[in-house]
Structure formats: structure tokens, C-alpha cells
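# Here you go, sequence then predicted model.
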Amino acid sequence: MTIPVKLRPEIVALAAYRQGKPASDDAFKLSSNENPFEPIPEVIEAIVGASGVNRYPNATGLELRGAIAERFGVSAGQVHLGAGSVAIIAQLIQAAAGAGDEVLYAWRSFEAYPGLVSVAGASSVQVPVTADGRHDLFAMTAAITDRTRVVIVCTPNNPSSTIVTAEEFTRFMGRVPADVLVLLDEAYAEFVTDPSAVDGRALTGRYPNLVVLRTFSKAYGLAGLRIGYAVGPEYILDAARSTAIPLSVTEPSQRAALVSLLHEDVLLERVARIAVLRDRVWSALVDQGWSVPVPQGNFVWLPTGERTVEATEVFERHGLVVRPFAPEGIRISIGESESVDKLLKAAQEVVGNLTSSAGAPALD
């Protein structure tokens, strides 16, 4: 009889992160919040011209860290690179929280958070979002205890696409104990057009317990290269560096990110086009009868409730792969402009189905 290897029960019980469903050749993939634009030629050239893959990458990433530091007005030591911003969140949680400690965040929010907390051996404290999908920052601060080590604020929130305002965040930070690490997850910051939104760049140096996280995956279209960054106090980022897997940020990703910053105007013009398309989709959804949060990421949220699985099937019949979060709703990325008519046609069918049900959650 084979004796099974002893594994941590909380890890065995943990569901693995589920990537967005791939799309067939005749469908649009709107499930992973990817940038629909192909890389600019300069990025392709940088990837091809990076040092050979038989050599390890530059472990310090100093050139890229310096470029980011210049934009944030900090030193290179206050910038840390990771294989996507989620990797850095994992490092920071492991650096600050362990068995008996708590990590607090809004829910529903980024689906990776619970797993990252469990892997660190800490406990999750999930504070429900408001009815319109926004962080309830007052409730979050009320949930902080002497066991709380980390608080995560995701804005725009994934999957609801809602923001935290600068004023709200200032009040929030005034209530959070100074020895609790706050992570401001701004993976979609470049898509924000609401001038009232919090902006991590304006907070540099203001709070000694704050780390701001961003990524090149979304706005800059480098999702396949996995590179993100954090800006914050150097001693906190040193702790993250201590927990990081060595040499996990590849040379091609560093080169591509540097070139992206050099050609930022071109890439952010694409972001602006996505934001315009997002607002058009949102307005059309409202006209159809949906009660949809005002989106500020590159995606919209449809609160389809208990009929989420059924609604997802409707979108699939229309050639759209979307991201269901049953039994709450569906997240739909803003993709190619050609996908919009299909999206709105499917949404019209879904909202019609919901209208015929008593107490439909998606309608005013």
C-alpha cells in the first residue's frame, strides 16, 4: 500500500487559479482583460534583441527600475520588479504575514488574493463590497484587528471595474494603523478617466506603510511576458526581494518594458481608445436596462446573479468567451472593436431573459 505524501491540508483544499477560457478561431476572447492590440514593432525588436536565453537575466533590473523610479520621483531602491504584479503581492504577503496573521481585502475582488494568503499560511478576512461593487473602506478599517498584517485595496477593482477615490483613500489611510502594510493594487490604473480616482503616483513618500503595485501586462500589452513592479519604502521592498524566486524576471520582459516606457505615448493612445470603447459599451448596456457599475478598468461587470452560468452560455453562442463568477456576475473585457456589436447583441438577449425573471439582480 502506497502511503501518501503529507501535504498542507489548506493547500490541498485550495482551488488552483483558473485562467480565462481560450477562444476558438471564430470567437473573441474577452475573458482575461488582455490588451487586444498587437505589440508595437519596437517591442518585438527589443524581445528579439535581448540577450540569449542560455544566459540568466540581469537580476537587479536596475535600468528598468531606474526608469520607473524617475517617473515616480523615487530612488531605484524604492522600486521592485516581479513576474507580474501578482507575484510581488505574493512576496509582500509572505514577507508580512504567516500563521495566525490576517490579510484583509474587499470581496469580491481579484480572485488570486485568497490563494496567495493561504499559501503564506495566513488567514483571509474578506469584507463585502457595496451593492454597486465598490470597496467599503469604512467597513474594511473596522475589520482590522491586532492580527491584521496586510490590507489590499484594488482599484479599479477586479472584477467590478470600480474605483476608490483619492479622498476616500486619504481618509482610509488615516484610520489604518501605521504598522499594517497597505497594498494599493493599481493593475488597471492607466485606463482610469475619472479625475477623482486615487493615483498611486501622487502618494509616493506620504505613507511609510504603503506599497503601490502596477503592471506592464494590461495597458502596455505585455501580458505574455509577465512583468510588473512595486513602488514603496525600500526596507519593505527589500523584504519582498528576500522572498522572491531569484531571476524570475526575464531579460526579454525587462527590455520590452523599457522600450514600452520610451514609446509610452503610442501605447497610452491605444489605452485611450480602449477607454472610449469601454464607455460606449457601458452607455449601451445602461440603455438596454442594465444596472452596471461605471467602469474604469478595461472591462465591464454584469451582475447576472444566480443566472450567471446561463448568461455565459448566451455569450458563448454569440462567439464571445467571457469570465463568469457564479453566482455573482460576468466580467467582460473590452477587446477588438469588431467584438462590440456581438457583445451588445448578446447582452440584450441576456437582459431580456433576466427581465422575465422576478427579482432580476441586473436591473434597476
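Now that the structure is in, tell me what you want to look at. Just so it is clear, the model here is predicted, and its values are computed rather than measured.
# Could you use CA atoms for every contact and neighbour count after this?
Will do.
# what's the closest non-adjacent residue to the residue nearest to the spatial centre of the chain?
Among the residues of the chain, the one closest to the centroid is Ala187, at 4.5 Å (C-alpha atoms, centre = their mean). In space, and not counting its chain neighbours, Ala187 is closest to Arg214: 4.7 Å by C-alpha to C-alpha, 6 or more residues apart in numbering.
# So the one you found lies in a strand, does it not?
Yes: assessed with DSSP: H, G, I helix; E, B strand; the rest coil, Arg214 lies in a strand.
# do you know how far Gly224 is from His263?
For Gly224, the distance to His263 equals 19 Å [C-alpha to C-alpha, to the nearest Å].
# ditto for Asn353
Counting by C-alpha to C-alpha, the gap from Asn353 to His263 is 45 Å.
# thinking the residue nearest to Ala187 is in contact with Tyr229, fair?
Yes: using C-alpha atoms under 8 Å, Arg214 is in contact with Tyr229, at 5.5 Å.
# Mind listing the shared neighbours of those two?
Listed as contacting both Arg214 and Tyr229 by C-alpha atoms under 8 Å, 6 or more residues apart in numbering are Ser85.
# Quick check: what element follows the helix or strand containing Ala90 along the chain?
Using DSSP states H and E, Ala90 sits within helix 85-96. Using DSSP H and E, the helix or strand that follows helix 85-96 towards the C-terminus is strand 102-107.
# Just want the angle from that next one to helix 85-96.
In terms of direction (axes from the mean of the first three to the mean of the last three C-alpha atoms, to 10 degrees), strand 102-107 departs from helix 85-96 by 150 degrees.
# any idea where the strands of this protein begin and end?
Assigned by DSSP state E, the strands in the chain fall at 28-29, 79-82, 102-107, 123-128, 148-154, 181-185, 210-215, 228-231, 299-302, 320-321, 323-325, 329-333.
# Could you save those as TSV and add columns showing distance to Glu168?
Formatted as TSV, the strands of the chain follow (distance: least, C-alpha to C-alpha, whole Å):
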stretch	distance to Glu168
strand 28-29	34
strand 79-82	25
strand 102-107	15
strand 123-128	16
strand 148-154	11
strand 181-185	13
strand 210-215	15
strand 228-231	21
strand 299-302	22
strand 320-321	35
strand 323-325	27
strand 329-333	25
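# and those as CSV, adding mean neighbour count?
As requested, the strands of the chain are exported to CSV (neighbours: other C-alpha atoms under 10 Å):
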stretch, mean neighbour count
strand 28-29, 24
strand 79-82, 27
strand 102-107, 26
strand 123-128, 19
strand 148-154, 23
strand 181-185, 23
strand 210-215, 25
strand 228-231, 26
strand 299-302, 26
strand 320-321, 24
strand 323-325, 22
strand 329-333, 24
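# here comes the other one, which I'd like you to weigh against the first:
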Amino acid sequence: MTIETIDATVPFPDRRVVTEQPHFELGLSENPFSPLPSVLTALNSVMAHANKYPEFMPDRLPRVIANRIGVDPEQVVVGSGATGVAMQIMQAVMRPGDRIAFTLPNFDGYPIMASIVGVQPTTVPLDTAGRQDLRRLAGVIDRRTSVVVVCRPHNPTGTLLTEDELRRFLAAVPRRVVVVLDEAYVEFVNAANSIDAVELTRKFPNLVVLRTFSKAYGLAGLRIGYAFAAHELAERIRKWQLPFGVNATAVPAVIASYAAENELQARVKRITAEREYLRDALIRRRIRVPRSFANFLYVQGAGVADTLSRAGIIAKPYPDGSARIAAGDPAASRAVLEALAGR
């Protein structure tokens, strides 16, 4: 089988090469684009000073992000990707023997971090539509629960909680329990479904919003993540800030990324358009795929992940045989459709 793939040496997707050994890494929900040209220029300039340490404790990056999202710099905590910041949150508010609640399936990092911190995961299944069951999630909170995680969009299904659902859930959670709103894929949510997360942190002081530059911005390799919350909660989390824990590329990369908003939106539009094309094509083949508001699709069915693997497509597998696949690369979409043609 011959498949066209993207030549990584030129801007996506203007030039293609042909290979007899198809291989697509779609399991990490990575952005198929290289960083924006202006971001690459900023990174090239800072690499000339790679012999110098970054700030001992990050000061500039929280100010840049705070100015962008409309909060005080003291409300922003930064770290090594969203995962690094999530770890800081858990270290700040949890003690060995506590419980962290979330739905399954979910981001694999949460059970791993729970094990590191010495806390016990309490999980509830998704509902039949692949959505987070907030009623059941609220119902498992007990006196030992100190953190609850909610994703918007959800990882791995891409489904989206409504603002009303989220507000009702936050109102039902005891204020002593910290709610992590994981918005790793928030830039892919269209305007009609966006929410004011900053306002939510004002209303609910136990809410911390987690974001990253790894997905839409395409900076996964730089490990730049952040969270924002009410002052008191942010201060607790910041106490676990690792010295020299944010690399020197972070500030110029984020400044350049923010300045290139038009280019970013164009890329998001291309990724989401390809996502919708692929989902429609899969549904026409009677393959179940929830509507996604992220840069991936959750392809349901026994043996889906194995079928893709045999075709040289690496997907994120799940126990029932379903798979999460990153969207955005037209060549990968064709390979997925060809691999699943017989299902």
C-alpha cells in the first residue's frame, strides 16, 4: 500500500513525498503543523543564548499570560506543560490517602500523577453518548476527595459540557474540593460554545483552569503550560513551582504565538475542517464517532485500534478496542479511511 505523507521540511501541506512504509503517529493528539513561522524566528533568536539559565522563578511568563486572559499575574501558575502544572496542583492541595475523582477513559496522566502523589483515583464511566456524567461524578465525592477533574473538551471523546452543566456541577461541589477544569484543547472550541472561564474562577474560588501551548499552538516539545485561579488557590499552587522549571524559550514563544493570532486561527480552521471531513466519512461507513470539539476523534468499536495499527497508523487504544486519533493531516485521514474500509 502506497500512502502520501507530509514532508516535514516544508510548511504543511504544500509538498508531499511517497513512501512504501506508511507510518502515522496519531496517538498523541499532536498538531500536524510546525510552529508558526514567526514563532520559529523567535525560537531561533533565543537559542543563541541557550548557555544561559532561564529565570530562577518564572515572572515574565505569568505576566504575559495574565495580560492576555485578563487576570492578575499572581493568579497565573506556569510549568512544564499542562501535565507539569497539574502535578503542582495535586502536590499543593492533596495529601497521601486523599482521593481524586474523574471519569474514565481520560487523560492517562491523571492516574499516573495520582500514584506519584500517593492518592487514590475514584473513577466513574462516561455516559452512553461518550460524555462526562457529572451527576455521577458529583455523587462519588466523599470526605477524602480533595480534587475533581473535568475536561472541556473531554479527552478522549472530544465531547463538550454545556456551560449550564458545568455551572450546576461547580455549585454542587463542596468548596473544600478543588475542581480542575482541564482546557487543554480550548482553542478548538468554536465561539458559539465558548465560556468565560475567568468569570467562573471569580464565582468559584475552588476552581483552577488548566491550559497548554502544546495543542493548538503546536509547541508540545517546549512543554509550556499554565493554570489560573483565584488568588489564594493560585498562591498555594505556586509554592510548588520548580526553580528553573520553565525553559528560556517559553516567553518569546508565547509572545510570538499571541501576536500571530490570525495565523493560529487559520490553522485551527484547517484542522477542524479536516476533523469534520474525516468524522463524516467514518459515519457514512457506520462507524460510531462522537462529535468532537478538539483536534482528535474517538473512533468507537472493537478492534479499531488493532486495525489501524496493522495499517501503520499509531492510535491511542482503549480497553474496548476503540481508538483516539489526531485530526488535521489529509494524508493521515486517507490512510485511516482506507484501513477501516472493510469494517
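Nice, I can see it. Please read all numbers here as calculations on a predicted model, not as lab measurements.
# aligned partner of the residue nearest to Ala187 of the first structure in the second structure?
For Arg214 of the first structure, the aligned position in the second structure is Arg211, judged by TM-score structural alignment.
# for Leu81 of the first structure, same thing?
Leu81 of the first structure maps onto Val78 in the second structure when the alignment is built from TM-score structural alignment.
# What's the separation between the nearest residue to its match once chain neighbours are set aside and Gly81 of the second structure?
Leaving aside its chain neighbours, Val78 of the second structure sits nearest to Tyr226 (4.2 Å; criterion: C-alpha to C-alpha, 6+ apart). Distance, Tyr226 of the second structure to Gly81 of the second structure, using C-alpha to C-alpha: 7 Å.
# Next, show the common contact partners of those two.
Taking C-alpha under 8 Å, 6+ apart as the criterion, Tyr226 of the second structure and Gly81 both touch Thr212.
# Leaving out chain neighbours, which residue sits closest to the aligned residue in the first structure for Met87 of the second structure?
Aligned by TM-score structural alignment, Met87 of the second structure pairs with Ala90 of the first structure. In space, and not counting its chain neighbours, Ala90 of the first structure is closest to Leu116: 5.6 Å by C-alpha to C-alpha, 6+ apart.
# That neighbour: neighbour count?
If you count neighbours by other C-alpha atoms under 10 Å, Leu116 of the first structure ends up with 22.
# For Arg60 of the second structure, list the residues it contacts.
Contacts of Arg60 of the second structure by C-alpha under 8 Å, 6+ apart are Val251.
# what ranges do the helices span in the stretch 201-350 of the first structure?
Using DSSP state H, counting those that start in this stretch, the helices of the stretch 201-350 of the first structure run over residues 234-243, 251-262, 264-288, 308-317, 340-355.
# Next, format these as CSV and append distance to Thr170 of the first structure and mean neighbour count.
Compiled in CSV, these are given as follows (distance: least, C-alpha to C-alpha, whole Å; neighbours: other C-alpha atoms under 10 Å):
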stretch, distance to Thr170 of the first structure, mean neighbour count
helix 234-243, 21, 18
helix 251-262, 29, 22
helix 264-288, 26, 17
helix 308-317, 36, 18
helix 340-355, 37, 18
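# Kindly reformat these as TSV and extend each row with distance to Ala27 of the first structure.
As requested, the helices of the stretch 201-350 of the first structure are exported to TSV (distance: least, C-alpha to C-alpha, whole Å):
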stretch	distance to Ala27 of the first structure
helix 234-243	40
helix 251-262	28
helix 264-288	18
helix 308-317	8
helix 340-355	10
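# Relative to Asp142 of the second structure, how far out is the closest residue in space to Leu207 of the second structure that isn't next to it in sequence?
Residue nearest to Leu207 of the second structure in three dimensions, not counting chain neighbours: Val179, with 4.8 Å by C-alpha to C-alpha, 6+ apart. Val179 of the second structure sits 14 Å away from Asp142 of the second structure, going by C-alpha to C-alpha.
# returning to what we had before: out of the strands of the first structure, which gets nearest to Val192 of the first structure?
Shortest separation from Val192 of the first structure across the strands of the first structure is recorded for strand 299-302, at 11.3 Å, computed as C-alpha to C-alpha.
# The closest one vs the second structure, average distance?
Here strand 299-302 of the first structure, set against the second structure after superposition, deviates by a mean of 0.7 Å using mean C-alpha distance after the TM-score superposition for the first structure.
# Where does that strand end up in the second structure?
Counting by TM-score structural alignment, strand 299-302 of the first structure corresponds to 296-299 in the second structure.
# What lies in contact with that stretch?
Identification of contacts with stretch 296-299 of the second structure by C-alpha under 8 Å, 6+ apart yields 29, 156-158, 275, 279, 287-292, 322-327.
# let's go with 7 Å and repeat that
29, 156-158, 275, 288-290, 322-327 (C-alpha atoms under 7 Å, 6 or more residues apart in numbering).
# Can you name the two of those that sit furthest apart?
Using C-alpha to C-alpha, the pair of the contacts of stretch 296-299 of the second structure lying farthest apart is Ser29 and Arg288, separated by 19.0 Å.
# So Gly224 and His263 of the first structure - more neighbours on which side?
Remark: of Gly224 of the first structure and His263, His263 carries more neighbours, 15 against 11, as counted by other C-alpha under 10 Å.
# any idea what the more buried one aligns with in the second structure?
If you follow His263 of the first structure across to the second structure using TM-score structural alignment, you land on Ala260.
# distance of its match from Ala216 of the second structure?
Per C-alpha to C-alpha, Ala260 of the second structure is found 12 Å from Ala216 of the second structure.
# any idea how far Tyr105 of the first structure is from the counterpart of Asp280 of the second structure in the first structure?
Mapped onto the first structure by TM-score structural alignment, Asp280 of the second structure lines up with Ser283. Distance, Ser283 of the first structure to Tyr105 of the first structure, using C-alpha to C-alpha: 30 Å.
# what's the answer for Gln348 of the first structure, then?
33 Å.
# Cheers, nothing more for now.
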